[in-house]
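K.L.:
3D, please:
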Amino acid sequence: MEQPATLIQHLCDLNIDDYSPIFRKTSIICTIGPATHDVETLKEMITTGMNIARLNFSHGSYEYHAETISNLREALLTLNDGRSIAIALDTKGPEIRTGVLSNGATAEVEVKKDSTVTLTIDPKYKDKCTEEKIYIDYRNITKAVCPGKRIFIDDGLICLCVTKVDDEEILCVVENGGMLGSRKGVNLPGSSVDLPPITEKDFADLQFGIQQNIDIVFASFARSAAGIREIRKALGEKGKHIKVIAKIENQQGVERADEIIAEADGIMVARGDLGIEIPPEQVFLVQKTLTAKCNRIGKPVICATQMLESMVHKPRPTRAEGSDVANAVLDGVDCVMLSGETAKGSYPIEALLMMHQICREAEATIVYSTYFEELLRVIEKPTDMAQTIAIAATSAVGSCRATGIVCVTNNGRAAMLLSHCRPPVPIYAVTTDVVVARQLHLYRGVFPLHYRGQTTGDALADLEKQLNFAISVGTGNGYIHSGDLLIIVTGANEVSGQTNALRIIRTP
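P.N.:
Below is the predicted model:
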């Protein structure tokens, strides 16, 4: 396909009847919950296209999560088709919450518009909250806010405007009222908070995750690079291989995005709390900015929250939701995520299939050559050996019209660098390390293949076996056909990380 003269011409030429590729490059993360917890449903989700399973540690016991992990692995064993699925632990993170209502933890009271409410940090009100006096579990809240600031409760349902601040109390006027329950989340938009980056619960959850051999941590409410380092410290030596993805969901995280991106293994644009912490009309801007920053340096970026929210209760998404998913793909995200849609929804498989179809259609409209040309202008020079090979491989795809890239990688870096270049074809990443295979689902366009065959000690013979394995899998999936040209990226020696060879083959 020839490159269009202009973007406008490219958009004019788009046609809904054009052929869509059978493969999807954007990975899909599914939150596992009561709706998808059993083995049979997990098997169906795997075959429908789930790449990463997310476990939300804001809910559920260790026994429940251990059972979910066991069910997922049983589903994979039952399928026995060589697929790998990554497991991600989403931490609860440092949160601010209200206390318990005086008339019971399950009760609700009405907080009326224009009424006066007092927030207190006095512990004696911890279990004695009313519609007039509400306990807040963040002791430094009186230092974090000042008159004129707004405080949101229960995902923004209730909005308070601060009028007066004392040592232990904050006087507020209710701007938006609503029904208040116990232990509701509190957001302080525009205010700097000094919450610890990792709580006691988070630490215990991470140790559980290490024992369960999880692959990824989604670090909630990331506010600084130092916070990411604290997560890594908590993971320790036994968990040093686990990828840490920082969730940007507050104003401090947005302001310190550059240092967080540099420290973390990737970023999640967590639009739920983010849409409360900053004006909703600016969320798209943060999404685009963070995506571009990650694309520039080749780190994975995830778009999450409310992507197909209506499918929690309905079998089809709204038109706006479909466009939201597609535009996230066009922005350049590596992964898109389903939350309540698959955790508690009535149509989890339908939501997953719909996301798969939208991603595939959106990817077919991207002019990859333009992206590659722009990327070459911003990549820091000189590039190292492996990065140079990745650039050359992507360029070769366009020159010879290859239908795929096969790379043999020990630590996954070669596949990551190829993903950074966004070639228009699939990247078949063959590795003998199952953890590397699972974690490569974070990277757009990468199809990780775990090679389980015996190695002989003959480097060249083993290399050919792994290449033939990749071609066999691609052929079986209908991605590779006889006579196709493939770009082969490998190391010319046995040293891990030394990607330094490129060749072109025609499949038999």
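K.L.:
drop to CA atoms for contacts and neighbour counts, all remaining ones
P.N.:
Will do.
K.L.:
let me know the helix or strand that I302 is in.
P.N.:
Assigned by DSSP states H and E, I302 belongs to strand 301-304.
K.L.:
again, but for F221
P.N.:
Taking DSSP H and E as the criterion, F221 maps to no regular element, lying outside all helices and strands.
K.L.:
distance of it relative to A144?
P.N.:
F221 sits 17 Å away from A144, going by Cα to Cα, to the nearest Å.
K.L.:
then A501?
P.N.:
Taking Cα to Cα as the measure, A501 falls 56 Å from A144.
K.L.:
which residue sits closest to A437, ignoring its sequence neighbours?
P.N.:
On the basis of Cα to Cα, 6 or more residues apart in numbering, the spatially nearest residue to A437 that is not a chain neighbour turns out to be P448, at 5.1 Å.
K.L.:
what's the local residue count around the one you found?
P.N.:
Applying other Cα atoms under 10 Å, we find 28 other residues in the vicinity of P448.
K.L.:
now do Y138
P.N.:
Other residues lying near Y138 total 18 when counted by other Cα under 10 Å.
K.L.:
so it is in which element?
P.N.:
Assessed by DSSP H and E, Y138 sits outside every helix and strand.
K.L.:
distance of C146 from K314?
P.N.:
Counting by Cα to Cα, the gap between C146 and K314 amounts to 43 Å.
K.L.:
kindly report the same for N15.
P.N.:
N15 sits 28 Å away from K314, taking Cα to Cα as the criterion.
K.L.:
settle it for me: which of those two has more neighbours?
P.N.:
A side-by-side neighbour count of N15 and K314, using other Cα under 10 Å, places K314 first with 16 against 9.
K.L.:
now stretch 116-124: buried residues?
P.N.:
Residues of stretch 116-124 classed as buried under the neighbour-count rule (16 or more other Cα atoms under 10 Å) are T116, V117, T118, L119, T120, I121.
K.L.:
one more sequence to fold, the one below, so I can look at both together:
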Amino acid sequence: MKLQSTPPIPASDRQSPPAVLTLGPASCDAAILAQLLPVAERFRLNSAHLDPGGLVGWLDRLEALFEAEGRSVPVVVDLQGAKMRIGRFPSIPRLPGRVELVPGDRSERADTIPVPHPGLFRHAAPGDRLFLNDARVELEIERVGDERIGARTVRNGPLEASKGINRAPHPLPFEALSDRDASMIDASIGRPFVEYALSFVRSAQDAGLLRPRLGGHRLIAKLERTEAIAHVREIDAAFDESWLCRGDLGAQAGVGELGPIQRRIATLIPSLRNPCYLAGQVLEHMTHFPEPTRSEVVHLYEVARSGFAGVVLSDETAIGRHVAEVAGFLARAAPEE
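P.N.:
Next up is the predicted model:
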């Protein structure tokens, strides 16, 4: 029997979804930025790891890059919103069996975690679960006192400064724009290429707390809490775009629920007015290794064909060891012109 040759895969079927690339210490070099620019639909800056001066420095650097390369892309400034992060804290591989959480910005002790969010100390109760570092660490609150929370370590893992912390099953509400987020907006609002993303969106009403400050700049809703999943259509109508962010959402809903949630969002996409992107360990293997796994490559293909408008890379390009290889992979995965 004569074997038939396999026809070439059409360029449209080789296409990977557009990528939003997060910038950080691993991608601050001018040569690396020049490699990322051709494969980036947009860049992202996580304001949680910057002060206003640092944000201005990044925007100046990118503006110079755009001028030198003759091409510009939007830059998404990611605001914390209701998302909490711990303060300055030693980098440790594991926590003690019991820890205390205290208000403040800094701690030098491994058993004392600083949390600069007064709302946590108002709302926390014994029995609540706290997830840190994308659920790599889980704490159970045992006691709540005056400006001090005692907790037992249920799931142990690494922790370092500025990692996320949230309460399950109900994160704190977004009640007002924080001084920190306001300072980030003030530092960037004058750049016409800037867009904004809001973390831990709960409902369409959250957009109303930001719109008056943004002067027409685009606003993106990050879907990271279970309450938001029940109101996707309303959030879509109030924001300009949405991102399904599987890191914190996995901590809130449970990792086992991510598949059904992603499928549910994919079925809603045709009825949404605005684009929806997928975030969270999209090419996680490339944070540590120069090639993606076969599973990641197949997943990327399926994401593009399930209706998502694109993907958001985080650690892969912000702190990864192989940022140039990520750029090379995205370039190879792009359609031929």
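K.L.:
ok, back up a step: pick out whichever of F221 and A144 of the first structure has more residues nearby.
P.N.:
A count of neighbours by other Cα under 10 Å puts F221 above the other of F221 of the first structure and A144, at 26 against 16.
K.L.:
please pull up the equivalent of the more buried one in the second structure.
P.N.:
With the correspondence set by TM-score structural alignment, F221 of the first structure lines up against F200 in the second structure.
K.L.:
mind listing what that match touches?
P.N.:
When contacts are counted by Cα atoms under 8 Å, 6 or more residues apart in numbering, F200 of the second structure is found next to Q80, G81, A82, K83, A221, K222, L223, E224, R225.
K.L.:
how about 6 Å then?
P.N.:
Residues in contact with F200 of the second structure, defined by Cα atoms under 6 Å, 6 or more residues apart in numbering, are A82, K83, E224.
K.L.:
by neighbour count, which of those residues wins?
P.N.:
Using other Cα under 10 Å as the neighbour definition, these reach their maximum at E224, which records 25 neighbours.
K.L.:
and the residue nearest to it when sequence neighbours are not counted, how many neighbours?
P.N.:
Using Cα to Cα, 6+ apart and skipping residues adjacent in sequence, the residue nearest E224 of the second structure is L249, 4.4 Å away. Counted with other Cα under 10 Å, the burial measure for L249 of the second structure works out to 25 neighbours.
K.L.:
host element of the aligned partner of L249 of the second structure in the first structure?
P.N.:
With TM-score structural alignment as the matching criterion, the partner of L249 of the second structure in the first structure is L274. Assigned by DSSP H and E, L274 of the first structure falls within helix 271-277.
K.L.:
what are the contacting residues of that helix?
P.N.:
Taking Cα under 6 Å, 6+ apart as the rule, helix 271-277 of the first structure contacts P189, E249, N250, T305.
K.L.:
average offset of that helix relative to the second structure?
P.N.:
When the second structure is superposed, helix 271-277 of the first structure averages 1.4 Å from its matched positions, counting by mean Cα distance after the TM-score superposition for the first structure.
K.L.:
how close does the residue opposite G345 of the first structure in the second structure once aligned sit to R294 of the second structure?
P.N.:
Under the alignment (TM-score structural alignment), G345 of the first structure pairs with G320 of the second structure. Between G320 of the second structure and R294 of the second structure the computed distance is 19 Å (Cα to Cα).
K.L.:
the more surrounded of the two?
P.N.:
Looking at G320 of the second structure and R294 with other Cα under 10 Å, you find the greater number of neighbours at G320, namely 22 against 9.
K.L.:
let me know the secondary structure of that one.
P.N.:
The three-state label given to G320 of the second structure by DSSP: H, G, I helix; E, B strand; the rest coil is coil.
K.L.:
surely it meets H285?
P.N.:
No - because the distance of 9.5 Å does not satisfy Cα atoms under 6 Å, G320 of the second structure is recorded as not touching H285.
K.L.:
give the contact list for the residue nearest to P118 of the second structure when sequence neighbours are not counted.
P.N.:
In space, and not counting its chain neighbours, P118 of the second structure is closest to P103: 6.7 Å by Cα to Cα, 6+ apart. By Cα under 6 Å, 6+ apart, the residues touching P103 of the second structure are P114, V115, P116.
K.L.:
which SS class is the first one?
P.N.:
Three states are possible here, and by three-state DSSP the one that applies to P114 of the second structure is strand.
K.L.:
circling back to that earlier point, between the buried residues of stretch 116-124 of the first structure, which sits nearest V434 of the first structure?
P.N.:
Of all those, I121 has the smallest distance to V434 of the first structure: 48.5 Å, by Cα to Cα.
K.L.:
spatially central residue for the first structure, please.
P.N.:
In the first structure, the residue lying closest to the centroid (Cα atoms, centre = their mean) is I302, at 3.5 Å.
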